[in-house]
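# I'll drop the sequence and a predicted model, then ask my questions.
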Amino acid sequence: MSEKLSKPVAASAIEKHVYKVFPNDMNAHDTVFGGMIMAKCDRLALVVAERHSARVCVTAAVDSIHFRAPAKGNDTLLFSLALNRSWGSSMEIGARVEAENSYTGETRHILSAFFTFVALDENDKPMDVPAVTPETAKQRKRFEKAEIRREGRLKTRTELAKMSDNDSD
């Protein structure tokens, strides 16, 4: 059997996708609505997953969403997403969002998140995806950290399953 196909991170990455903030994007606190940013990240992470796998993909998990700073009116949001690692049918995609002041060029890191996607076959069953080849030191670091996060997700799922098995309600 041939070795599993592998693709570089750059083959599916999105760098600095631009979204201009308008008044309808604001919440009652006059900052950008976090749910809108999360939804855009999920859609862009889907693009990364489908580019990498060449298959229909679905969101399996979202974790470690950290809002680091608010975005405000007149900001431009810059979304950068890349595949960190793949395992069988699942893939972890990291997202970083920055807010840029369009007038000064100053940027602020406002959000980091990790999305897990699963590739599906024509019968909606999970199917294997290519491995990912990290090519830079930063990509290798993300590759290694992705395994630690995955172990945590699997451990949490196992513990929660044990707890629900013990429920007598």
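Ah, there it is.

# alpha carbons only for contacts and neighbour counts from here, please
Will do.

# Distance check, residue 69 against residue 7.
33 Å (CA to CA, to the nearest Å).

# which of the residues in whichever strand or helix holds residue 156 are buried?
Per DSSP states H and E, residue 156 falls inside helix 137-165. The neighbour-count check on helix 137-165 (16 or more other CA atoms under 10 Å) flags 139, 142, 143, 146, 147, 150 as buried.

# excluding its backbone neighbours, what's nearest the second one?
Setting aside the residues directly before and after it, residue 142 is nearest to residue 84 in space (CA to CA, 6 or more residues apart in numbering), at 5.7 Å.

# Which residues are in contact with the one you found?
Residues in contact with residue 84 (CA atoms under 8 Å, 6 or more residues apart in numbering) are 9, 91, 92, 93, 94, 132, 134, 139, 142, 143, 146.

# any idea which element it lies in?
Here residue 84 is assigned to strand 75-87, by DSSP H and E.

# now the angle between helix 137-165 and that strand, please.
Orientation of strand 75-87 against helix 137-165 (axes from the mean of the first three to the mean of the last three CA atoms, to 10 degrees) gives an angle of 70 degrees.

# What angle do helix 137-165 and the following helix or strand past strand 75-87 make with each other?
Toward the C-terminal end, the helix or strand that comes next after strand 75-87 (DSSP H and E) is strand 90-101. Calculated by the same axes, to 10 degrees, strand 90-101 forms an angle of 120 degrees with helix 137-165.

# okay, now the one to match up with it:
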Amino acid sequence: MEKKPCSESLTVKTSHVLPPDTNTHGTLFGGKLMAHIDDVAAIAAVRHSRKPVVTASTDSVDFLHPVKEGDSICVEAFVTWTHNTSMEVFVKAVTEDLLTGNRKVCTTAFLTFVAIDEEGRPIPVPQVYPVTDHEKKLHDNGALRAAHRKERRKQSKELAEDFGTSFPWTR
């Protein structure tokens, strides 16, 4: 498989934040922003692999600035690092006050996607390579983030096993 540059997977989506998208504070629902993030990141992963993908993990999503009704939200994503069947995707969301032009990064996140075949089994993906300084910074730390995800996933599996499917007080 031929290596691909990070930029080949770049995906951008801009949406207007309307009243149905907001909570009682007049700001974008966090879950709505997370849906935008997953959608754009998945498109970036498919662009890189040219295969169907599934979301394997989402690293922490920190809401740095509110996104207000009437603002726009621009979500940008690209593949930063790859393993055998998985792809790490960096996502940045920028809110813009459309009346003043004031823009702020409101969220950053890393998501991991796995490419799958027709039976839903993981399949290999092309390697990715960075070109710009920003891409290199993200790529250089990809293996470390992957190791953290692996450890976190192990802990999540242990919690799932410990707690099971019933409420703790009914065991």
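Thanks, I have it. Since the model is a prediction, treat every value here as computed from it, not as a measurement.

# overall similarity of the pair, as a TM-score.
Superposed pair, TM-score by TM-score structural alignment, normalised by the length of structure 1: 0.90. Supporting alignment: 165 aligned residues with a CA RMSD of 1.9 Å.

# so how far is residue 17 of structure 2 from whatever residue of structure 2 lines up with the residue nearest to residue 142 of structure 1?
The equivalent of residue 84 of structure 1 in structure 2 is residue 80 (alignment by TM-score structural alignment). Going from residue 80 of structure 2 to residue 17 of structure 2 by CA to CA gives 28 Å.

# neighbours of the residue mapped onto residue 9 of structure 2 from structure 1, just the number please.
The alignment partner of residue 9 of structure 2 in structure 1, by TM-score structural alignment, is residue 12. When counting by other CA atoms under 10 Å, one arrives at 20 neighbours for residue 12 of structure 1.

# what do you get for residue 85 of structure 2?
Counted with other CA under 10 Å, residue 85 of structure 2 comes out at 18.

# Am I right that it is in contact with residue 121?
No - between residue 85 of structure 2 and residue 121 there is no contact, the gap being 9.8 Å when judged by CA atoms under 8 Å.

# Now for those two: what residues contact both?
Common neighbours of residue 85 of structure 2 and residue 121 (CA under 8 Å, 6+ apart) do not exist.

# thinking the match of residue 9 of structure 2 is in contact with residue 46, fair?
No - assessed by CA under 8 Å, residue 12 of structure 1 is found out of contact with residue 46, at 10.4 Å.

# most centrally placed residue in structure 2?
residue 111 (3.5 Å; CA atoms, centre = their mean).

# gap between the residue lying closest to that residue once chain neighbours are set aside and residue 88 of structure 2?
Excluding the flanking residues, the one nearest residue 111 of structure 2 by CA to CA, 6+ apart is residue 58, at 4.4 Å. Residue 58 of structure 2 sits 10 Å away from residue 88 of structure 2, going by CA to CA.

# intersection of neighbour lists for these two?
110, 111, 112.

# aligned partner of the second one in structure 1?
For residue 111 of structure 2, the aligned position in structure 1 is residue 115, judged by TM-score structural alignment.

# Where does that match sit: helix, strand or coil?
Put simply, residue 115 of structure 1 is strand when judged by DSSP: H, G, I helix; E, B strand; the rest coil.

# Wait, it touches residue 92, no?
Yes - the pair residue 115 of structure 1 / residue 92 is scored as a contact, 5.6 Å apart, by CA under 8 Å.

# contacting residues for the residue nearest to the centre of structure 2?
Contacts of residue 111 of structure 2 by CA under 8 Å, 6+ apart are 38, 41, 55, 56, 57, 58, 59, 88, 89, 90, 91.

# Most neighbours among these, which one is it?
Busiest of the contacts of residue 111 of structure 2 [other CA under 10 Å] is residue 41, holding 32 neighbours.

# What residue in structure 1 is paired with that residue?
Residue pairing (TM-score structural alignment): residue 41 of structure 2 is matched to residue 45 of structure 1.

# so its match touches residue 92, yeah?
No - using CA under 8 Å, residue 45 of structure 1 makes no contact with residue 92, being 9.1 Å away.

# circling back to that earlier point, out of the contacts of residue 111 of structure 2, the closest to residue 74 of structure 2 would be?
Of all the contacts of residue 111 of structure 2, residue 74 of structure 2 sits closest to residue 91, with 10.3 Å by CA to CA.

# got the contact list for the aligned residue in structure 1 for the closest one?
Taking TM-score structural alignment, the alignment pairs residue 91 of structure 2 with residue 95 from structure 1. Contacts here follow CA under 8 Å, 6+ apart; on that basis residue 95 of structure 1 touches 41, 45, 79, 80, 81, 82, 111, 112, 113, 114, 115.
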